[in-house]
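1. Please find the sequence and the predicted model below.
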Amino acid sequence: METVLGTVERIWRYPIKSMGGELLDEVAVDARGLVGDRLYAVRDAEGKFGSGKNTRRFRRMPGLLHLRSRYPGGSVAELPELLDPDDVPVPDPTAYVRRYLGRNDVEVAREGEISHLDQLPVSVLTTATLDWMRAAVPGVPVDERRFRPNLLVRTPPGTPAFVEDQWFGSTARIGQTTLRLRFERSSERCVMTNEAQRDLPHSPQILRTIARAHDMRLDALATVARPGRVRIGDTIALT
């Protein structure tokens, strides 16, 4: 017997890693995740990817979240379009990023041997958890963009926060297509959740709240058990 978890309310894809993404009505999902998701990144001469933090893989490049990316016409066969902070498309993404960051050693590059994904292919967040976050940090603007999920799932009234934890080890059917996701674990959150972007101001309260309430974890990360498509309004049900 299936257990219905909720319905897909929004679908997010991020063509260029660490930038704002695009809202979709539907998208194909393969073993790597949403087709075209984080397929490009800002890369420096040492091969590190632009991010909000410095680690072995990432180089802090402040301001990337004020930019946005999308695929023209939805086709991932083309280089993604980069939009400046005023949402105006730029003619040359690499040239623009170099001027924007004040660095000549960066480029917008397609994924090669090293994956651009931080953790697992698909991130799923519920409205129950998102609503809890809003209540936990009153006065701080919060929406799902701070947590960069691929799928925002509308859960039934009364669903507890962090319900995603209950899904780990289970497989979910998405809509009426072949798509199946296997929920594995949650994301380990970092300073990116605090970063300013577009109309969301910087706020250290975000990460502190997640750390205090849920050990730095928030969402459900999934692998793709069977490729397919996901659409707005699709039911998500544990099989």
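-> That came through, no problem. Fair warning: this is a prediction, and the values are worked out from it, not measured in the lab. Residues are numbered from 1 along each chain as shown.

2. C-alpha only now, for contacts and for neighbours.
-> OK.

3. what about Tyr100, is that helix, strand or coil?
-> Look at Tyr100: counting by DSSP: H, G, I helix; E, B strand; the rest coil, its state is helix.

4. Based on its surroundings, how many neighbours for it?
-> The number of residues packed around Tyr100, counting by other C-alpha atoms under 10 Å, is 14.

5. Let me see the contact set for it.
-> Remark: with contacts taken as C-alpha atoms under 8 Å, 6 or more residues apart in numbering, Tyr100 is in contact with nothing.

6. structure B:
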Amino acid sequence: MIVSGLWRYPVKSMGGEPLREARVDPWGIAGDRRWMVVDRSGKKPWAGEFRQLAGVSAVQTGDGGVRLRAAGHPDLHLAEPVGGEPVEVTLRGVGRAVSAGDAADAWLCAALGLDVRLVWLDEPARRPMSESHGGRPGDVLSFADAAPLLLTTEPSLRQLDAWIADNGGGPVPMTRFRPNLVVDGEMAAFAEDGWGEVRVGEVLFRFAEHCDRCAVTTLDPATGRTAKEPIRTLAKHRRWDGNVWFGVRIVPVNPGTIAVGDPVQPL
């Protein structure tokens, strides 16, 4: 088994970027979800309701900043707003973040058609991971929902696509599930459900929880349209405890570097 894909999402809920190699920090892949869009009350808009968020892409730049891109708008490059204005945010365990500045807010308002602002998490090590999501004392995360990384596997997606095809549907791209780490190789579909620990290259990861999936996976970022898949088929084959499931959330046990092609060894 090997790493077949690595992804980073510099801005929460926006399109991400594929990587060949990534540094893994205690809170996840370096640069992952360090930025977030919030409304004027500090609340994060839900991508399932505000679909235009997925139509904006973000790429991390060499200085640790980001470059934002949206159709019909010039690209915007932002440096890390060190020392910027503090902003109250409602995301659990954060409390405050740093404003990206007026230029970023104006660009986002024009690109999204929403009265929003962009904020940056200056110190991810201060946000604790919740015990309800498998966190242990000392576990931390960025603006990610529940755990530092999400792992998915190609055999599981192939099985899901086969189930969808049985109902006359087409394949679903892995990007719909917004994984950080994708694994391929000789394994059964959904084998990752039973991994307690997994070594990827030089980094050891611990299972935190299975990942429940929402309607955001039905959204095509290119068109802004939604469909019934993959939720309909997951509800038929992968439903328990009132949710549907695909992928597992994991926590790094040690920092290090991982790369596409690295060996993957469940322990």
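-> Perfect, I can see it now. Only a predicted model underlies this, so the values are computations on that prediction, with no experimental measurement involved.

7. overall similarity of the pair, as a TM-score.
-> These two chains, once laid on top of each other, score a TM-score of 0.83 by TM-score structural alignment, normalised by the length of the first structure; 218 aligned residues with a C-alpha RMSD of 2.1 Å.

8. where along the first structure do the helices fall?
-> Counting by DSSP state H, the first structure has helices at residues 93-101, 127-136, 205-214.

9. Output those helices in JSON lines; the columns should cover distance to Val42 of the first structure.
-> As requested, the helices of the first structure are exported to JSON lines (distance: least, C-alpha to C-alpha, whole Å):
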{"stretch": "helix 93-101", "distance to Val42 of the first structure": "8"}
{"stretch": "helix 127-136", "distance to Val42 of the first structure": "29"}
{"stretch": "helix 205-214", "distance to Val42 of the first structure": "24"}
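
10. Identify, out of these, the most deeply packed stretch.
-> Comparing those on average neighbours per residue, with mean count of other C-alpha atoms under 10 Å, the densest one is helix 127-136 at a mean of 18.

11. Centre of the chain to the longest strand anywhere in the first structure, how far?
-> Under DSSP state E, the strand in the first structure containing the largest number of residues is strand 3-13. Centroid displacement of strand 3-13 of the first structure relative to its chain, using C-alpha atoms, centre = their mean, to the nearest Å, is 14 Å.

12. re the thing from before, between the helices of the first structure, which gets nearest to Leu39 of the first structure?
-> When those are ranked by proximity to Leu39 of the first structure, the top entry is helix 93-101, at 14.3 Å, counting by C-alpha to C-alpha.

13. mean distance, that closest one to its aligned residues in the second structure?
-> For helix 93-101 of the first structure, the mean distance from the matching residues in the second structure following superposition reads 2.1 Å, by mean C-alpha distance after the TM-score superposition for the first structure.

14. separation between Phe190 of the second structure and Phe177 of the second structure?
-> Counting by C-alpha to C-alpha, to the nearest Å, the separation of Phe190 of the second structure from Phe177 of the second structure is 14 Å.

15. cool, and His210 of the second structure?
-> Distance from His210 of the second structure to Phe177 of the second structure, by C-alpha to C-alpha: 13 Å.

16. shared neighbours of these two, which are they?
-> Between them, His210 of the second structure and Phe177 share the neighbouring residues Phe246, with contact defined by C-alpha under 8 Å, 6+ apart.

17. Enumerate every residue touching Val97 of the first structure.
-> By C-alpha under 8 Å, 6+ apart, the contact list for Val97 of the first structure reads Val106, Glu107, Val108.

18. Take those residues and write them to a markdown table, including distance to Ile11 of the first structure.
-> A markdown table is the format used below for the contacts of Val97 of the first structure (distance: C-alpha to C-alpha, whole Å):
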| residue | distance to Ile11 of the first structure |
| --- | --- |
| Val106 | 29 |
| Glu107 | 27 |
| Val108 | 24 |
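
19. Which members of these occur in strands, if any?
-> Of the contacts of Val97 of the first structure, the ones assigned to strands by DSSP E are Glu107, Val108.

20. Can you tell me which of the contacts of Val97 of the first structure is nearest Leu120 of the first structure?
-> Val108 (22.1 Å).

21. where exactly do the strands run in the stretch 101-250 of the second structure?
-> Read by DSSP state E, counting those that start in this stretch, the stretch 101-250 of the second structure holds these strands, from start to end of the chain: 116-120, 149-153, 181-184, 197-200, 203-212, 219-220, 225-226, 239-240, 243-252.

22. Tell me the residues of the first structure aligned with the second one.
-> Using TM-score structural alignment, strand 149-153 of the second structure corresponds to residues 122-126 of the first structure.

23. list the buried ones in stretch 180-194 of the first structure?
-> Buried residues in stretch 180-194 of the first structure, counting neighbours by 16 or more other C-alpha atoms under 10 Å, are found at 180-187, 189-190, 192-194.
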